[in-house]
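Trainee: Prediction below, plus the sequence it came from.
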Amino acid sequence: MIAAHAIQITPEILKLIASIDEFKGAWRALGTLAPDRLSALRRVATIESIGSSTRIEGSKLSDREVARLLSNLQIKSFSTRDEQEVAGYAEVMELVFSSWQNITLTENHIKQLHRDLLTYSEKDAWHRGNYKTSTNSVVAFDEDGKQLGVVFETATPFDTPRLTTELVTWFNEERDAARFHPLLLIGIWVVVFLEIHPFQDGNGRLSRVLTTLLLLQAGYAYVPYSSLESVIEQSKEAYYLALRQTQGTIRTESPNWQPWLVFFLRALAEQVRRLNRKVEREKIVLATLPELSLQIVEFAREHGRITMGDAIRLTDGNRNTLKQHFRSLVAHGQLRQYGSGRGVWYELGNE
């Protein structure tokens, strides 16, 4: 059974939880951002989350390539492994955002999410939606792809079903009992899930999808608007170190939850800081932009990019006037310019 009673609540943990919960309350009371602004923030955060979460696991696609792929998701045909993984992650994220109230934490739902996550991934067709059948210890490689050694031994295929059942039962009972703060509970859930590593592949990506699901269910409604995956990608070494330090102790008499919980809460606090910065910048920018510039920026947010032709159709404005607005937006960092001559196009700058 999971010995969560051994959690040490340090002043730093208390402070981090308090700051995250303060923002949670402020977000609920915010009500100042219009729906189109919110949808633009969510679009950017979703692209960052998908890009970061798949790159943590070895994908090479940039956020711009992810954005391009997402605009063509309906084709349902993806040639590379990276594209297949991004497409699956995008669909599962959308499912979680739209239906989190209806996805109870059961083994069946976890298996379904795993199956959907790998739905386009040809190399994973044989195992998606099923627990692992062979060992999948976490291994470190050097730059040449040579194996350096096992970083962490995960649960055996034999023990996996029992340990996963125990974890799901424990989490649901503790959530109902409300003995622990939800953030501590979710943090422990994630690190134990990754210690079991119940599926042959896709465990890291699935753990981040489940983190988002559990945060939404715990009332952290701002989560879709700021990418936690991006924070983790930018502190990948600390992420793996914290996992290793805690995971090695989970099956002992006195597990050391501290390294992982501190990392997890710091990452959540950074996610909040980034969103807070964006919201504040939105308010300032929107209060000072001329109407034409505002329309241009909003179109770029909604569609990922804008051309002069788009701007003329959108605003019915004069080409020379619009050129001045584009120049000003680029100069102030609100837009970035690509291409030249007739092929010029723009995307958001300081998002």
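Mentor: Arrived safely.

Trainee: From now on I want contacts and neighbour counts done on CA atoms only, so please keep to that.
Mentor: OK.

Trainee: Name the SS class of Asn256, please.
Mentor: Using DSSP: H, G, I helix; E, B strand; the rest coil as the criterion, the local structure at Asn256 reads coil.

Trainee: so who does it touch?
Mentor: Ala6, Ile7, Gln245, Thr246, Thr249, Ile250 (C-alpha atoms under 8 Å, 6 or more residues apart in numbering).

Trainee: run the last query once more with 10 Å
Mentor: Counting by C-alpha atoms under 10 Å, 6 or more residues apart in numbering, Asn256 makes contact with Ala3, Ala4, Ala6, Ile7, Gln8, Gln245, Thr246, Gln247, Gly248, Thr249, Ile250.

Trainee: Quick check: Glu298 vs Arg319, distance?
Mentor: When distance is defined by C-alpha to C-alpha, to the nearest Å, Glu298 is 18 Å away from Arg319.

Trainee: between the two, which one's more packed in?
Mentor: Between Glu298 and Arg319, counted using other C-alpha atoms under 10 Å, the more crowded position is Glu298 (17 against 13).

Trainee: Mind giving me the packing neighbours of the helix or strand that one falls within?
Mentor: For Glu298, the host element (DSSP states H and E) is helix 291-303. Other helices and strands packing on helix 291-303, by 3 or more C-alpha pairs under 10 Å, 6 or more residues apart in numbering; DSSP states H and E, are helix 35-56, helix 258-288, helix 308-315, helix 319-331, strand 335-338, strand 345-348.

Trainee: Go through the second one and flag the buried ones.
Mentor: Residues of helix 258-288 classed as buried under the neighbour-count rule (16 or more other C-alpha atoms under 10 Å) are 258-273, 275, 278-279.

Trainee: Also the first one?
Mentor: Under the neighbour-count criterion of 16+ other C-alpha under 10 Å, helix 35-56 has 37, 39-56 buried.

Trainee: For the lengthiest strand in the chain, report the contacting residues that lie outside it.
Mentor: If you go by DSSP state E, the chain has its longest strand at strand 147-152. Outside strand 147-152, the residues that touch it by C-alpha under 10 Å, 6+ apart are 136-142, 195, 240-241, 243-245, 247-248.

Trainee: okay, now the one to match up with it:
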Amino acid sequence: MRRVLRYQDAYLSVEARAMWADTLKLMALLPALPKTVGNEADWYGRQGAEKTRQLKALTDDELSAYLESPKWDRSAFLRRAPSETFILETLPELAQPLTVERLESWNGKCLGLPAQFVRGFRHFTAPDRNGRSQEFVGPPALRPALQEICSVWNASPEDASIRPLWILVALLNAHPFKDGNGRLARALFNLDLMRSGVLVHGPIPLGALIHATQGNFELAMRRAELTNAWEPLCRAILRLVEFYSSDLAGSQQQTKGRASAETGSTDAS
């Protein structure tokens, strides 16, 4: 069974802190997002074969057994609700303290439902390829786990730079809802970075990036929550943000090129 994570127990090595610091600097320099943010599926769909190949190349060799599994279904991701829409709608609520009830409300918005309450039953994942299943945090521990997340969010601790990273992992570790946990965790990650002024131009479609790596992020996150080893997760997020940054920069260059070409055509006529 997973243990409930506490913020004070999170230990980032010198290497992990350096990678996370580089990630924060890179996110602060991200160019402006397209005027129409769209959703994760739209962003993923426009990558094309070459960009998709580059994303998959971000995975580590040790994950080859997982990547070869026929159970991975990319189409399931394409049916998910866009977390960016939820994030932008929720921004006015950021001035209010975070509570378990607000988490329930926000998760409901992720799913397009009136509300989504903290589960009151034991919850197991589906069996993996070896027939094993992972038990999530049980109902008696869920409220304390969520209250810890809310306290960290509300307290603005001195070491606030790792807060969005810890909140992302802590919520996925608790897995308090029947559905939408990943969307809510990614939303909180983005919201915390946006309210702190790191993400100036809007959220990162983290879900699209994570799913395109075919499990690299998932296993890196498990190391952080189960063994307190944060280096793989910091490395994974840094590489994903580097990819996203280069993708945006390339898109902007193409847009400028098209605009220049159109201007030239107009002048010639």
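Mentor: Looks like it came in fine. All values reported here derive from a predicted model rather than from experimental measurement.

Trainee: And the TM-score between them?
Mentor: Scored by TM-score structural alignment, normalised by the length of the second structure, the superposition of the two chains gives a TM-score of 0.71; 235 aligned residues with a C-alpha RMSD of 3.5 Å.

Trainee: just to revisit the earlier point, going by neighbour count, which of the contacts of Asn256 of the first structure are buried?
Mentor: Burial by neighbour count, judged by 16+ other C-alpha under 10 Å, picks out Ala4, Ile7, Gln245, Thr246, Gln247, Gly248, Ile250 from the contacts of Asn256 of the first structure.

Trainee: Now render those residues as a markdown table, adding secondary structure and distance to Val150 of the first structure.
Mentor: Shown next, in a markdown table, are those (DSSP: H, G, I helix; E, B strand; the rest coil; distance: C-alpha to C-alpha, whole Å):
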| residue | secondary structure | distance to Val150 of the first structure |
| --- | --- | --- |
| Ala4 | helix | 27 |
| Ile7 | coil | 27 |
| Gln245 | helix | 14 |
| Thr246 | helix | 16 |
| Gln247 | helix | 13 |
| Gly248 | coil | 12 |
| Ile250 | coil | 17 |
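
Trainee: out of those, who's nearest Ala218 of the first structure?
Mentor: Within these, proximity to Ala218 of the first structure (C-alpha to C-alpha) peaks at Ala4, which comes in at 18.7 Å.

Trainee: so that closest one touches Leu185, yeah?
Mentor: Yes - when contacts are counted by C-alpha atoms under 10 Å, Ala4 of the first structure is listed as touching Leu185 (8.6 Å).

Trainee: what is in contact with those two at once?
Mentor: With contacts taken as C-alpha under 10 Å, 6+ apart, the residues that reach both Ala4 of the first structure and Leu185 are Trp170, Glu174.

Trainee: Turn the helices and strands packed on helix 291-303 of the first structure into TSV, columns for distance to Leu213 of the first structure.
Mentor: What follows is those, written out as TSV (distance: least, C-alpha to C-alpha, whole Å):
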stretch	distance to Leu213 of the first structure
helix 35-56	14
helix 258-288	14
helix 308-315	36
helix 319-331	37
strand 335-338	33
strand 345-348	28
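
Trainee: Out of those, flag the one nearest Asn172 of the first structure.
Mentor: helix 258-288 (19.2 Å).

Trainee: Identify the residue range in the second structure corresponding to the closest one.
Mentor: Aligned by TM-score structural alignment, helix 258-288 of the first structure falls on residues 231-261 of the second structure.

Trainee: could you give the angle of the helix holding Glu298 of the first structure to helix 308-315?
Mentor: What separates the directions of helix 291-303 of the first structure and helix 308-315 is an angle of 110 degrees, with axes from the mean of the first three to the mean of the last three C-alpha atoms, to 10 degrees.

Trainee: Check the alignment and tell me where Arg183 of the second structure lands in the first structure.
Mentor: That one, Arg183 of the second structure, aligns with Arg205 by TM-score structural alignment.

Trainee: how close does that match get to Leu322 of the first structure?
Mentor: For Arg205 of the first structure, the distance to Leu322 of the first structure (C-alpha to C-alpha) stands at 43 Å.

Trainee: Please say which of these two ends up with more neighbours.
Mentor: Here Arg205 of the first structure and Leu322 are compared on neighbour count by other C-alpha under 10 Å; more neighbours surround Arg205, at 22 against 19.

Trainee: before we move on, the earlier item: nearest to Ala18 of the first structure, out of the helices and strands packed on helix 291-303 of the first structure?
Mentor: Between Ala18 of the first structure and these, the shortest separation by C-alpha to C-alpha is 9.7 Å, and it involves helix 258-288.

Trainee: can you tell me the mean distance of that closest one from the second structure after alignment?
Mentor: Superposing on the second structure places helix 258-288 of the first structure at an average distance of 2.3 Å from its equivalents, by mean C-alpha distance after the TM-score superposition for the first structure.

Trainee: Strands along the stretch 101-250 of the first structure, start to end?
Mentor: With DSSP state E, counting those that start in this stretch applied, the stretch 101-250 of the first structure shows strands at 138-141, 147-152, listed in chain order.

Trainee: need the ones you listed in JSON lines with mean neighbour count, can you?
Mentor: JSON lines is the format used below for those (neighbours: other C-alpha atoms under 10 Å):
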{"stretch": "strand 138-141", "mean neighbour count": "13"}
{"stretch": "strand 147-152", "mean neighbour count": "13"}
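
Trainee: Adding distance to Ala311 of the first structure, write those strands out as CSV.
Mentor: Compiled in CSV, the strands of the stretch 101-250 of the first structure are given as follows (distance: least, C-alpha to C-alpha, whole Å):
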stretch, distance to Ala311 of the first structure
strand 138-141, 48
strand 147-152, 52
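
Trainee: quick one: which of those is nearest Gln101 of the first structure?
Mentor: Proximity to Gln101 of the first structure, assessed across those by C-alpha to C-alpha, is greatest for strand 138-141 (32.7 Å).

Trainee: what's the average per-residue distance for that closest one once overlaid on the second structure?
Mentor: In this overlay with the second structure, the average offset of strand 138-141 of the first structure from its partner residues is 3.6 Å by mean C-alpha distance after the TM-score superposition for the first structure.
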